[in-house]
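Asks: Sequence first, then the predicted structure, then my questions.
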Amino acid sequence: MSQQTQRGFSRRTIIRSLLAAGAFGATSRLWTGCTAPPQQAASPTPTAEKPLTIGFIYVGAKDDYGYNQSHAEGKAAVAQLSGVQTVEEASVPETKEVAETMRNMIKDNGATVLFPTSYGYFNPHSLQIAREFPEVQLFHPNQPYKDGYPKNVGSFFSELAEPAYLAGIIAAYASKTGKLGFVVPKPIPVVLREVNSFTLGARSVKPSIVVQAIFTGDWSLPVKEAEAANSLIDQNADVITGRVDNLKVIITTAEKRGVFSSGYHINQASLAPKGYLTGVEWNWGKIYAQYAELIRAGKTLMNGGIPPIVAGGLKEDFCRLSPYGAAVSSEAQKAAEAARAKLLDGSLAIFKGELKDNKGNVVIPSGISYTLQDPKLQSMNWLVEGVRGNP
């Protein structure tokens, strides 16, 4: 994700792990997307003398109480694997500077796998590096995959639409005004899906509830985020959430003004002991560890051992809902857990018709439902009925 601050000097930290890893087994349901071509000869497995070196790049600080910290925590989990060493760099902007960081990791540190974690790194920078270093694999989070990309580029999705739906249920039970507030950075499909999912979860409890959205225009603009949170509260929103990189300003503002908050990226309960309800969390460590184990076994994107698209949600433990706060009623918990069970067994479709956008247009006809990986949802450019505010 993107950050509009000047980049300070950040030293790379290499962590070498000597801890043994547990047995690994990937099931086919975790790996979706294009059909893998016939298996070719496996690449040599890294040895103790030459471990697998993986590079991680963050657009912001790795202790930001948000998106970048979630990836840094995932990296820390991978560093526990035997035969794996990691290198990381934080506060790298979405400019040609990230391409230089990737080159340095490859040339100076011997990285053969890169996780450039920000959406804006992908095009043109990661695509450029992929063509420049065809033996290096690059994996991007939440970046729609297209045929024709270099064979050494992969995409992985952690479907936060599911925990966002559950967080919406919790928010609706907590709200007394019938108004929820959502601070939104950029109107890209993955973000819109989650705003819409949160809204649909809330409206499954209270059909008349409104989600007031304010778009800040970028991933990390603390001053604008504070202004947005205060504006939403002034408009009687009594539960505030957001999808910006760092929700610290939003959550602490809500706590100071005596309204509820719902978090994002990591568990942020410590920021709001009174008003924190729950939160939407990534589990990048699970995904990163699966990639590392497959690559250690000689499987790659190039030889077809790893598919170009990997996706998972609650069922695959790719994401989760934060523990419930003290303000969450037993009734709300029961409703959220019932919905979670239906998401896990596949009996609940979040996006099903008839569904209208917030301009009154039918976007999903009656009798139609979409899985979260359907291309129609991957290119979402609309806000669901009940959301007020547009980019």
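Replies: Happy to help now that I have it. Residues are numbered from 1 along each chain as shown.

Asks: contacts and neighbour counts: CA atoms only from here.
Replies: Will do.

Asks: Make sure I have this right: residue 281 is in a helix.
Replies: No - read with DSSP: H, G, I helix; E, B strand; the rest coil, residue 281 is strand and lies in no helix.

Asks: okay, now it: neighbour count?
Replies: Residue 281 has 24 neighbours, counted by other Cα atoms under 10 Å.

Asks: Contacts only, for residue 123.
Replies: For residue 123, no contacting residues are found, by Cα atoms under 8 Å, 6 or more residues apart in numbering.

Asks: put this beside the first:
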Amino acid sequence: MSLHRRPLLALPALLGAAALRPARAADPFRVGFVYVSPIGDAGWTFQHELGRRAVEAALGPAVKTAYVENVPEGADAERVIRRLAQDGNQMVFATSFGYMNPVEKVARAFPKAKFEHATGYKRAANLATYSGRYYEPRYLTGIIAGRLSKSGTIGYVAAFPIPEVIQGINAMLLGARSVNPKAVIKVVFTSSWFDPGKERAAADTLVAQGADYLTQHTDSTAVVQAAEEKGVWCSGYDSDMLKYAPKTHTTAVEMHWDDYYIDRVRKAIDGGWTSGDVWGGLASGMVKLSRFNPALPAPLLAEVAAQTEAIKSGRLVVFSGPLRDQSGAVKLPEGKALTDPEILSMNWFLEGVQGKL
């Protein structure tokens, strides 16, 4: 009889012990981020890092994130992305264009994990893509440059001649020519997303060639710092860079990934994640202009504000005809607008851009 009674007597004690122990929480959902440059305190990678921090702040213990910074595009990227997947990350954000082929390859090897690639175009059932319509705020910085430049020459330090970069150059010219039909853009490519030395040298070259307004599609603050030293107006890229050029920095094309990252991770946790492509513009809040230099005249700010609302509402379409390329050939007749596929595959410069692809 005691054989039966002993478990019964022990049961309350066992229940009491169990009650004292907290229930084991579910393992956090693990998310990895891969960055092409050092995080720093401004630039492309910094903005993605702010998005990662926002995920942790919004989702708390339900999520655990990791990141690897300063990862070169190519074989190193594949190694890092693969390691993040092997280490148990259930979702990986690869945040540079050159990660496209590596992340596609790793996604095939880890079909249960979810992958997202910034600025790319290759997708799969477990691989999504996302980017911003950077060309929309670029058009607005073109208006500012067109109004402020006395020479009408804008210097543009660019990384690589890919559609994302070419869109920005062409859009800025269109904005500048909307207020100064004689404006031109001179382009210098650095063949690197992040190389402060090359970016500074390119900026110096452009000023020597007559540019009195500088901008960039690169990741460091070297261009705006050069502009400050040279005493020429400038606009930054990726994030607010005013503190690096307090006298000459007008504004910056700024990216905001917070809401996107929180939404995508939450969907992955809840089981609602699906592959696809997101291309957010000014209306979505994914891209915008950063704070303005206090020295900018009120009429110019009003003009930029009006055109911002026109783009958001669709009343102003940046790439609308007539458009001519560098040779003078008509690329788009009057009354027409470029389609998204045409913008995404843009591989030509507008008439008025001085540079080679």
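Replies: Right, received. Where do you want to start? Predicted, not measured: the structure shown is a model, and the values here were computed from it.

Asks: State the number of residues packed around residue 334 of structure 1.
Replies: 12.

Asks: Check for me that it belongs to a helix.
Replies: Yes - under three-state DSSP, residue 334 of structure 1 sits within a helix.

Asks: What is the equivalent residue in structure 2 for it?
Replies: The pairwise alignment with structure 2 assigns residue 334 of structure 1 to residue 302, based on TM-score structural alignment.

Asks: same check, this time on residue 89 of structure 1
Replies: By TM-score structural alignment, residue 89 of structure 1 lines up with residue 68.

Asks: pretty sure its match contacts residue 33?
Replies: Yes - with contact defined as Cα atoms under 8 Å, residue 68 of structure 2 counts as touching residue 33 (6.5 Å).

Asks: circling back: would you mind listing the residues in contact with the closest residue to the match of residue 89 of structure 1 other than its chain neighbours?
Replies: Nearest residue to residue 68 of structure 2 in three dimensions, chain neighbours excluded: residue 34, at 5.1 Å (Cα to Cα, 6 or more residues apart in numbering). The contact partners of residue 34 of structure 2, taken as Cα under 8 Å, 6+ apart, are 67-69, 71, 77, 80-81, 92-95.

Asks: Buried subset of the residues you listed as a ChimeraX selection?
Replies: The following ChimeraX line selects those of these that are buried, judged by 16 or more other Cα atoms under 10 Å:
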select :68,71,77,80,81,92,93,94,95
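
Asks: Distance check, the match of residue 89 of structure 1 against residue 292 of structure 2.
Replies: 32 Å (Cα to Cα, to the nearest Å).

Asks: Show me where the stretch 251-357 of structure 2 has its helices.
Replies: 258-270, 298-313, 340-344 (DSSP state H, counting those that start in this stretch).

Asks: Where in structure 1 does the first one fall?
Replies: With TM-score structural alignment applied, helix 258-270 of structure 2 matches the range 285-297 in structure 1.

Asks: Give me the buried positions along that stretch.
Replies: So, applying 16+ other Cα under 10 Å, buried residues of stretch 285-297 of structure 1: 285-296.

Asks: Likewise for stretch 353-362 of structure 1?
Replies: Counting neighbours by 16+ other Cα under 10 Å, stretch 353-362 of structure 1 gives 353, 355-358 as buried.
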